[in-house]
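Trainee: Okay, sequence plus prediction incoming.
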Amino acid sequence: MLSDLSALSGPLSAALREAFQATGYHADGVLDLLGAQAHTALGRGEPEPARRASRDAGELGTLVRLLLLGDPEPAGAVEAALPGVRTGDLIAAGLLAPDGDRLRAALDVRPYGDDEGSWWVFADLDADQRPDRRVPADHVLGIGHASLSLARATMRRPVGSLLDLGAGCGVQTLHASRHARSLTATDLSERALSLARATFAINELDVRTERGSWFEPVAGRRFDQVVCNPPFVVGPPRVDFTYRDSGLAGDGASELVVRGLPDVLAEGGVGQLLASWLHLPGEDWAHRVAAWLPDTGVDAWFVQRDVADPALYVGTWLRDAGIDPRSPQGSAQASAWLDWFAENDVAGIGFGFVTLRRTPDGTPTHVDCEDLRQAFDDPLGPEAAGWLDRVDWLRRNDTREALLDTAFTVPRTVVLERVAEPGSEGWAELVRRLHRMDGPGWQHEVDELTSALLAGCQGALPLRELLALLAGAHGLDSASLVDAAVPVVVDLLRHGMLLPPELAG
């Protein structure tokens, strides 16, 4: 029997919402039931602790096993756990399926929350919850590592209009509902839009949805913010799975989105996306991605979080689709994929985040490319916003005189580390390093003069006076010291390790 996914975005969504709330099937309720350890284990793909915790938990336990663990449950128990909802309607809508005298989940429906509250998300079942352990070509991904990473990397400042380009099941739109007044979600896949509409309906969100390829559904419109988790997988120009494959060769999908963003952003609008790029012999990855941008009208920040070798990359994405790399199918796909990498001299595949802002026409494009592979705990979204603020300040104060007249401050989150080794005359210093203890944990190695200069940056004296004092104390030529200090100050400012008064508060 064919299911009618559209029913999930109609009156049935309101009934489901009330039933979930009555049973306690929301983010806080599930966490309280499972406890931190079982909840964390479930996130790692280890269901048994959650199964044990839900064993004697009544109706909420039934929903946890049914919808989160994929266990078939007695039909009567499911009906009791969903008061006011007819299980026949859920079967017709494709959310449940008969399994002998029991019912099992045919879709992934799970609570998902942030610091402000809880939502529910509709998506397709992962491979490990499917009888054949495989996902179909039109599979709609749920709450995965990539979507969570993008959510943490996205700015949350209030905006008027926001576009979720390639919305999938709608996770980014949920987060955007906290800070955007109007929401638009697009996708090429009708199945993805059907599940996204169900997600929006059960969470009582007013979202305009449009179907189409890339920017076509919003041609002629401008947005204050765009978020995008595109099908960024790098490889031959084919589409095995719509959620990850674009049909464009290499890093063409990421290039297409980066090139197209300025045309759908209002002036001052910001686009943020996950992206991948090729690493080729003799080519700096930063030069490659910068070439995707126009000469004017854009500020862009590329953050590379990882670089994978081709063999590891292929194996990872085969397993993601539930394909055993050792199987005949896996071997054939891996061989074709690796052949394409070899034919195109691909040495590695970079992955990371892009933040792009549209600036007034004629403004020279500014691009920063960062290699940020270390682990850090803070979300990257506030740092992206801070980077834009600091680029703005540097553009308004783009002369040496303006920098020298500024009384900078070293934030309290910046510390100076000294590393030394024992020597014949005591400790011998190996390195001095500035370390930001917040955000992405930027680090800068500095010399003795720079650390002395920064010790005086307390928001009282302008840089000009501090450099004059430093030159006098060390018997240095003042002009030469200024020449050396200005680029260092600019680099530290871009990383938030030195702030002007307007940004220090």
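Mentor: Thanks, I have it. Numbering: from 1, shown residues only.
Trainee: alpha carbons only for contacts and neighbour counts from here, please
Mentor: Will do.
Trainee: Helix, strand, or coil at residue 454?
Mentor: Secondary structure, DSSP: H, G, I helix; E, B strand; the rest coil: residue 454 is helix.
Trainee: count of residues packed around it?
Mentor: Here the number of neighbours of residue 454 (other C-alpha atoms under 10 Å) works out to 18.
Trainee: Name the SS class of residue 160, please.
Mentor: Per three-state DSSP, the local secondary structure of residue 160 is strand.
Trainee: Next one: it from residue 464, what distance?
Mentor: Look at residue 160 and residue 464: by C-alpha to C-alpha, to the nearest Å, they are 41 Å apart.
Trainee: Check residue 401 too.
Mentor: To residue 464, residue 401 is 9 Å away according to C-alpha to C-alpha.
Trainee: These two: which is more packed in?
Mentor: The neighbour comparison of residue 401 against residue 464 (other C-alpha under 10 Å) goes to residue 464, with 17 against 11.
Trainee: Nearest residue to the more buried one in space, please, no chain neighbours.
Mentor: Leaving aside its sequence neighbours, residue 464 sits nearest to residue 404 (C-alpha to C-alpha, 6 or more residues apart in numbering; 4.6 Å).
Trainee: Correct me if wrong: that neighbour contacts residue 461.
Mentor: No. With contact defined as C-alpha atoms under 8 Å, residue 404 does not reach residue 461; the gap is 10.1 Å.
Trainee: Between the two, point out the one with more neighbours.
Mentor: Per other C-alpha under 10 Å, whichever of residue 404 and residue 461 has more neighbours is residue 404, with 19 against 15.
Trainee: take a look at this one as well, against the first:
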Amino acid sequence: MSTRVLPEPDPARCRDLADDLRAAGFTASVLRSAWGPLADDAIVRGLPSPALRALGQRRDALAVLGRLLVLGMPQPAADVMAALPRCGADGLVALGLARVAGDEVVPEALVRPQELEDAAGTVHWWVASDLDETALGGPLPEDHVLGVGGASLTLAALQLPTPARRVLDVGTGCGIQALRALRGRRAQVVATDVSQRALAFTRLNALLNGADGIETRLGSLFEPAAGERFDRVVSNPPFVITPRSGGVPEYEYRDAGFAGDDLVAAFIAGVGDVLEPGGVAQLLGNWETHGGRTGLDRVQEWVERSPVPLDAWVIEREALDPIAYAELWVRDGGTAPGREGYAALVDEWLDDFAERGVAEIGFGYVLLRRPLAGAPTLARYERLPQAVDPSGLGAHLAQALAAHDRLELTDDGGLEASTLVVSPDVTEARHLRPGDDDPTVIELRQGGALARVRSVDPALAALVGACDGELTVGALVAAIAELMEVDAATLRADLLPGVRELLFTGFLRFA
């Protein structure tokens, strides 16, 4: 547990800092314009020098705050006072974000601007977290509170935009998921973590962004919320598979002390108890392939063993071999290839995986729902390795769930009586051999959502192409059967399952 104390944030000083940051134009897009997109990408990879070269000798508020709060570099006290006329250096010190050493202000934490796009538009946040390995110049302390990374932005984009009255954020870290859960809602958010330092950062970030309705609680998994129910549970938990040996640092932000992928299994086993009927849980996780069972097979077993029956939609986005996985997380802790201890740490992971027979480690998204009544109706486990733009995924997931629920209540006769339209991001590609008139492959492609590509036969392609909201599915099937000179009943039996799949996956929509 962390022994470093972050002061309890003072609301007035947080308002002063927010006013100063706003006046300086301290947003992600403005900073990106100041030092360029290439330098912005380099910062994510731990390379600050392109941004520093772009800023040059500038001493305006944006440049000073960029160096101090984004790159974690000491700045002249006079420049900081000019950049933060309300908060000042004293305010940063009181908030635990900096210290004064002589005539310099030395950062003790980062405050990085973040942008999130959703159906309601673009929101700008400032998110405080601990100094990263670039600012520290070496490995992270074990009580490090992580800032906003790719995984946390992905989960924020995955959050369903549908209404929720009470939200539980498990393993909140710096609080980004709690902030996202309040977006566009009047909700009560309970944010939990095993780290007091993380909870202090969450409270600071809530005040800094004027977010009301976030309550922080200390504890592991669902213990802080025992006996309560929530409409929504979100979690970017410390799921990283870590060897249980003395030579491997146990970073609180990524390691909950479980063996292997037991943390994700424990989350799935316990989440049903805190979900309201109809409530949805969303999390990121890792799972192992071993013992002749794939990672997705094992996740399915966890869901099926849940004491509370759950709908499940699990998407594996990536799978790594043990060496690649070990190197990823050794580097993440600030130990780069070639540095002392790097090879020994990688070996610790490889020994652990070899002992347990792990062949592959998957990473992906888990969506679980407690049915309103009766048995679960959704059990979907799939690999989708293609590149996906996460923005807008939450809306897509919500639409897919709504389509699934409607289809569960719609028999084939009802589906035939429905009128459908093609989603606006869908295109069709036909592949022909030179000189042929008929395609050998017809593909439907999504430009958004999960960027799926689905091969379809000519009949289904014809039906999709004719879905303009005018004719019913039944009328279209009859017309295609007549045109192709095939039996209408047989064609109907062939096409309707495909139509159902295209509705769930978002290629088609009910008109």
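Mentor: Arrived safely, thanks for sending. It should be emphasised that the depicted structure is a prediction, and the values quoted were computed from it without experimental measurement.
Trainee: Aligned counterpart of the residue nearest to residue 464 of structure 1 in structure 2, please.
Mentor: Applying TM-score structural alignment, one finds that residue 404 of structure 1 aligns to residue 416 in structure 2.
Trainee: ok, its match - contacts?
Mentor: Taking C-alpha atoms under 8 Å, 6 or more residues apart in numbering, we find residue 416 of structure 2 in contact with 472-475.
Trainee: ok, 7 Å please
Mentor: Residue 416 of structure 2 sits next to 472-474 when contact means C-alpha atoms under 7 Å, 6 or more residues apart in numbering.
Trainee: what about the strands in the stretch 351-500 of structure 1?
Mentor: Secondary structure of the stretch 351-500 of structure 1 by DSSP state E, counting those that start in this stretch: the strands cover 366-371, 414-423, 426-436, 443-446.
Trainee: For residue 389 of structure 1, which of those is the nearest?
Mentor: Ranking the strands of the stretch 351-500 of structure 1 by proximity to residue 389 of structure 1 (C-alpha to C-alpha) places strand 366-371 first, at 13.0 Å.
Trainee: mean shift between the closest one and structure 2?
Mentor: With mean C-alpha distance after the TM-score superposition for structure 1, strand 366-371 of structure 1 departs from structure 2 by a mean of 1.6 Å once superposed.
Trainee: neighbouring contacts of that strand?
Mentor: By C-alpha under 7 Å, 6+ apart, the residues outside strand 366-371 of structure 1 that reach it are 286, 290, 298-305.
Trainee: What range does it cover in structure 2?
Mentor: Using TM-score structural alignment, strand 366-371 of structure 1 corresponds to residues 378-383 of structure 2.
Trainee: what comes up buried for the matching stretch?
Mentor: Neighbour counts over stretch 378-383 of structure 2 (16 or more other C-alpha atoms under 10 Å) mark 378, 381 as buried.
Trainee: How far off centre is that stretch?
Mentor: Centre-to-centre, stretch 378-383 of structure 2 and its host chain are 18 Å apart (C-alpha atoms, centre = their mean, to the nearest Å).
Trainee: what does stretch 396-411 of structure 1 give?
Mentor: Relative to the chain's own centre, stretch 396-411 of structure 1 is displaced by 32 Å; criterion: C-alpha atoms, centre = their mean.
Trainee: Repeat that for stretch 15-27 of structure 1.
Mentor: Counting by C-alpha atoms, centre = their mean, stretch 15-27 of structure 1 comes out at 28 Å from the chain centroid.
Trainee: how about that stretch: buried residues?
Mentor: 15-20, 23-27.
Trainee: Which ones among the residues you listed map onto helices?
Mentor: Cross-referencing those against helices under DSSP state H gives 15-20, 23, 27.
Trainee: Please enumerate the helices of the stretch 151-300 of structure 2.
Mentor: Under the criterion DSSP state H, counting those that start in this stretch, helices of the stretch 151-300 of structure 2 are mapped to 176-182, 196-208, 262-271, 295-304.
Trainee: okay, stretch 335-355 of structure 1 sits on what stretch of structure 2?
Mentor: Mapped onto structure 2 using TM-score structural alignment, stretch 335-355 of structure 1 covers residues 347-367.
Trainee: For that stretch, measure first residue to last.
Mentor: 34 Å.
Trainee: Check which residues of the helix or strand hosting residue 98 of structure 1 are buried.
Mentor: Under the criterion of DSSP states H and E, residue 98 of structure 1 resides in strand 96-99. Applying a neighbour-count criterion of 16+ other C-alpha under 10 Å, one finds 96-97 buried in strand 96-99 of structure 1.
Trainee: Cool, thanks, talk later.
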